[in-house]
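> The following comprises the amino acid sequence and a computationally predicted model.
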Amino acid sequence: MRDTQASKSRSLLYAAAAFLLLATCVSSQAKADVPTFTVGWSVYAGWNPYFYMQKSGILKKWADKYGIAIKVQRFDYAASLDAFVAKNIDACTMTNMEAFDLPAAAGVDSTAIIVGDYSNGNDAIIVRNGLTFDKLPGQKIMLVQKTVSEYLLERGMVLNGQQANLSKLKLINTSDSDIVAAFMNNKSNPVVVTWKPLVSQILADKSVHSIFDSSKIPGEILDLLVVRTEVLNRPDGSGQKFAKAVSGAWYETVAQLAAGQANAIKYSAGASGDSVESYKEQLKTTSLFATPKSAADFTTSPTIKQKMDLVRQFCFAHGLLGQGIKSADDVAIIYPDGSIQGKKDRVRLRFNATYMQAAQQGKL
């Protein structure tokens, strides 16, 4: 009798174990079937909110709404661009210039779905020993080459009458993760070009000062979220869901930031190891498009075309568009109104206001 009872107990235990195993397999398969997207971001006042967006659960809430999963991954800036071009991540925070001269120039068709802000003093040229623009030729200049730092440097030189001396500049390519220490610990490096919060850290040393910043060229250095167009246009529609989810999460996050919500400020500051006070100072020189309307209005205005034309001509002049490119028109840009800068069969960068407008209309 005891043997029969024991046999029944074992049978029940085996059945329960089998059921749990099956349930686990089904659950794992369900998770595997959820379309997953990865967004790369790097340290910058306008991009740190991606860290808070994930930390707060805002991103998960919006991803769940659309039945997808979204991860955010921090990189050094240049490494994030490399990962995007290599198709190791689906979307990436980057400036308008890098969107044009890296993925677009490499033939990676990309779409800017969020125009987040423009640098209004975040990027700066900083010098020692009272150097002025006419003294920069021949000096070692530390920066992340082929980025907006190089663009800012040239615009500063041109606007200060030094265009003829551009070829005499000595550029020292330095990672954004190393540039503060490399500049501050080596007094023989007299010039650095970088962005906040790195600018703020460097300017804490009163022996150096800024001679030019991005507030002198408003709207020229745009900060975007860029998605590979093939991801956006996936046949199963998951790419569209991603664009809607990340846009909804972004505008919920930015609304909190603009309202001064304590955790939004705290965690965005903490993303780069900054104090709340330092981060608030950075935001003062970041012209956030805090509402989807302001972002959509800028993206659909003639202004963005004017600014992008300056950028694309710079990229071509500096050979940043790759070998065999005979003009800036060989890498074309299309805007929300359908107008194209460049050759129609060479469109590689797209500005898409659809999701910003949907957020404005409350349709996400």
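Thanks, I have the structure now.

> Please make it C-alpha for all contacts and neighbour counts, starting now.
Will do.

> Strands of the stretch 201-350 of the chain, start to end?
Remark: strands assigned in the stretch 201-350 of the chain by DSSP state E, counting those that start in this stretch are 208-213, 222-228, 286-288, 332-334, 340-341, 347-351.

> Report the buried residues of the next helix-or-strand element following the last one.
When you say that, I think you mean strand 347-351. Per DSSP states H and E, the first helix or strand lying C-terminal to strand 347-351 is helix 354-360. For helix 354-360, the neighbour count (16 or more other C-alpha atoms under 10 Å) marks 355-360 as buried.

> dropping in the other structure now:
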Amino acid sequence: MRSFRKFIGAAALALAAFAAPASSTLAAEPLKVGYSDWPGWVAWQVAIDKGWFKEAGVDVQFEWFDYSASMEAFGAGKIDAVTVTNGDTLVMGSSGSKGVMVMLTDYSNGNDMIIGKSGVKKLADLKGKKIGLESGLVEHLLLLNGLKKANMKDTDVEIVNVKTNDTPQVLGDAAISAVGAWQPVAGQAMKGSPGARPLYTSADQPGLIYDVVTVSPTSFASRKDDWAKMLKVWDRVVAYIDDPKTQPDAVKIMAARSGVPPEEYVRYLKGTKLLSAVEGAKVFKDAEGFGSLYGSSRYADDFNVKAGVYKDAQDVKAYIDPSIAAK
């Protein structure tokens, strides 16, 4: 899941792409979606392998990326949509790569973690210590949420900017006391550092991190019916994964995409609360707090401003379109 990067270089390209008029030629093209290694997004692999998009009458082309690279591709107008966190949608928009969140896939329910190495038992033990994570990334948000609950300040720790995929190696550095990562990278970090353990996870604040499909405004406006069909396919995916009879097959498919054993991958599902269309529609209701996409996004926006990810607060409502989710 997931990076607060600056997309200044891609902004001009993105804006130009979004300003381009829709045409019948464009409409004939497949919907291009960037996805990356997070259980709530790898779940799409079930529909890909099963051929469910064709059955639904919609042509969708999924492209596999590292998370940050998927955001850069979206910013450059190379894909129509990207699977990201709600907070990262705001970050992309702040630098010109505007997108709208049109469907939810899940909320993180334990798979995002602040991991302490052996001997570190709680967040308070990190005072004055170095923590390796991608600065401004969703794990940064998670960390600050945890520090606040522990009556600590962000200045009580030192952030070392590290790419999420590099955190397993970084946790072995004697100078680093903890890292921030999500599954499956988090599991790799703990495997490679005996005695390492989660100190704070997204299960400690359900609804803090929502995972969404963010679409370019031009594509959504011109092909809303196709995006609605894709949402219906997602509902089928969730049902297949949640059904005890078919879950083993789903896990096998997802594990193969991520390159981990199925028995390991099944544990990741417990840390990701997949949201059906009905469940997602409830979260799309405008309300405060972490039970709402709006409330969670406002919290993320406040974090982004205070952390200096971008300067001015964003109009959160402009980044959310519940029209197909509410159907």
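Perfect, thanks for sending it. What you see is a predicted model; the values in this text were computed from it and never measured.

> and residue 55 of the first structure, which of the strands of the stretch 201-350 of the first structure is closest to it?
Set against residue 55 of the first structure and scored by C-alpha to C-alpha, those come closest in strand 222-228, at 18.7 Å.

> on average, how far is that closest one from the matching bit in the second structure?
Strand 222-228 of the first structure, aligned to the second structure and superposed, deviates on average by 0.6 Å (mean C-alpha distance after the TM-score superposition for the first structure).

> between that strand and strand 347-351, how many degrees?
Interaxial angle, strand 222-228 of the first structure versus strand 347-351 (axes from the mean of the first three to the mean of the last three C-alpha atoms, to 10 degrees): 120 degrees.

> Pull up the aligned stretch in the second structure for strand 222-228 of the first structure.
Aligning strand 222-228 of the first structure against the second structure (TM-score structural alignment) gives residues 210-216.

> follow-up on the earlier one: format the strands of the stretch 201-350 of the first structure as TSV; extra columns: mean neighbour count.
Shown next, in TSV, are the strands of the stretch 201-350 of the first structure (neighbours: other C-alpha atoms under 10 Å):
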stretch	mean neighbour count
strand 208-213	20
strand 222-228	25
strand 286-288	22
strand 332-334	23
strand 340-341	18
strand 347-351	24
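
> now those as CSV including distance to residue 26 of the first structure?
Below are the strands of the stretch 201-350 of the first structure laid out as CSV (distance: least, C-alpha to C-alpha, whole Å):
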stretch, distance to residue 26 of the first structure
strand 208-213, 55
strand 222-228, 31
strand 286-288, 44
strand 332-334, 44
strand 340-341, 48
strand 347-351, 40
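
> picking up where we left off before, quick one: the match of strand 222-228 of the first structure to chain centroid distance?
In terms of C-alpha atoms, centre = their mean, to the nearest Å, the centre of stretch 210-216 of the second structure is found 8 Å from the chain centre.

> again, but for stretch 268-275 of the first structure
That offset, for stretch 268-275 of the first structure, works out to 17 Å (C-alpha atoms, centre = their mean).

> which parts of it are buried?
For stretch 268-275 of the first structure, the neighbour count (16+ other C-alpha under 10 Å) marks 268-272, 274 as buried.

> Give me the contact list for it.
With contacts defined as C-alpha atoms under 8 Å, 6 or more residues apart in numbering, stretch 268-275 of the first structure is touched by 43-45, 48-52, 197, 266, 276, 278-279.

> Pull the most distant pair out of these.
Checking the contacts of stretch 268-275 of the first structure with C-alpha to C-alpha, the most distant pair is 50 and 278, at 17.9 Å.
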